[in-house]
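>>> no sequence for this one, just the structure:
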């Protein structure tokens, strides 16, 4: 069975970004993100894609409402542009895939994902992008892994 996992770095106050960018720099969390997502497709919004670009070893599924959006690519980039979350889910059907942001995509995918992989960041920065509330009625914490400067917490969807 394939899994769809939202992976995010989330501050104590729920902030995941400001002005289309991250508001902290924790190299060990970036390494965790790279190791975890390597070889798997990643679903993201256009702004998130434009911020991170095409990442080697991973297919980027970019969701945009703009019918004329064409990403700036270089040779070898593995990028697919779609116009809805449903189209993105069709692109990754049968594969273990990750939802990597931003806030609108996390919110739209919340009912579709089977797991949450949250790097809890012990900060309370100002920001305009927030991760959706993790409702304990729907999610149970299955693992907590303290790291240097953050904690990786895994949640699994509760059975209905």
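Here it is on my side, so go on. Since we're looking at a predicted model, the values are computed, not measured.
>>> C-alpha from now on. contacts and neighbour counts both.
Will do.
>>> all helices for this protein, in order.
Counting by DSSP state H, the chain forms helices over residues 27-37, 46-52, 85-91, 103-109, given from the N-terminal end onward.
>>> who's in contact with residue 154?
By Cα atoms under 8 Å, 6 or more residues apart in numbering, the residues touching residue 154 are 115-118, 141-144.
>>> Most neighbours among those residues, which one is it?
Using other Cα atoms under 10 Å as the neighbour test, these are led by residue 116, with 24 neighbours.
>>> Take this one as well and set it beside the first:
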């Protein structure tokens, strides 16, 4: 049986910011299209605050596991888990059942911090700006993750900033 990969998808500013006041501090239509393409059909793992920031309803075409110590979510397409480890176990089980090879960790800050040790790949949109914010992404350790692909993306008509899309793979032990 092929192992299911754990993939982090994140957009992060030059100063490490990923969020401000429960939302993203930019508008990046181009990146949202990439996010949809990368995550479609795959189980998504996210924290409760991130789920609330996307409107407290599941994104279409992707089962959701929401990590929350207190809240249980009773809606179609959404499960809750008390820990990241429990969420990842459930997500991988869903992935096997539906025949997909990856589960996606999609935020927020605390979930990303916990998930880095489990991640096989990082899909990082480096937003080419410095912004104020209250949620950050941890530094990517080049001793742990190697950059395997990088593409500069000019700002589209509905984007605030240009970006650099990068894929990092966990180095072999």
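Arrived safely. The model shown is predicted, which means the values in this text are computed figures rather than measured ones.
>>> Overlay them and tell me the TM-score.
With the length set by TM-score structural alignment, normalised by the length of the first structure, the two chains reach a TM-score of 0.92; 155 aligned residues with a Cα RMSD of 1.3 Å.
>>> Tell me where the first structure has strands.
Secondary structure of the first structure, counting by DSSP state E: strands at 4-11, 15-17, 42-45, 60-63, 79-82, 97-99, 115-121, 129-130, 139-146, 151-157.
>>> in the second structure, what residues pair with the last one?
What it means is strand 151-157 of the first structure. Counting by TM-score structural alignment, strand 151-157 of the first structure lines up with residues 164-170 of the second structure.
>>> Run through the residues that contact residue 3 of the first structure.
Applying Cα under 8 Å, 6+ apart to residue 3 of the first structure gives the contacts 95-97, 113-115.
>>> returning to that earlier point: so for residue 73 of the first structure, which of the helices of the first structure sits nearest?
The minimum distance between residue 73 of the first structure and those falls on helix 46-52, with 10.4 Å, by Cα to Cα.
>>> Mind listing what's buried along the closest one?
For helix 46-52 of the first structure, the neighbour count (16 or more other Cα atoms under 10 Å) marks 46-49 as buried.
>>> Looking at these, which is nearest residue 84 of the first structure?
residue 46 (11.5 Å).
>>> Was I right to think the closest one contacts residue 63?
Yes: using Cα atoms under 8 Å, residue 46 of the first structure and residue 63 qualify as a contacting pair, with a distance of 6.0 Å.
>>> Tell me the spacing between the residue most central in space within the second structure and residue 173 of the second structure.
With distances taken as Cα atoms, centre = their mean, residue 106 lies nearest the centre of the second structure, 2.2 Å away. Plainly put, residue 106 of the second structure is 25 Å away from residue 173 of the second structure if you go by Cα to Cα, to the nearest Å.
>>> Residue 139 of the second structure too?
Taking Cα to Cα as the criterion, residue 139 of the second structure is separated from residue 173 of the second structure by 20 Å.
>>> Which one of these two is surrounded by more residues?
Set residue 139 of the second structure next to residue 173 and count neighbours by other Cα under 10 Å: residue 139 wins out with 9 against 4.
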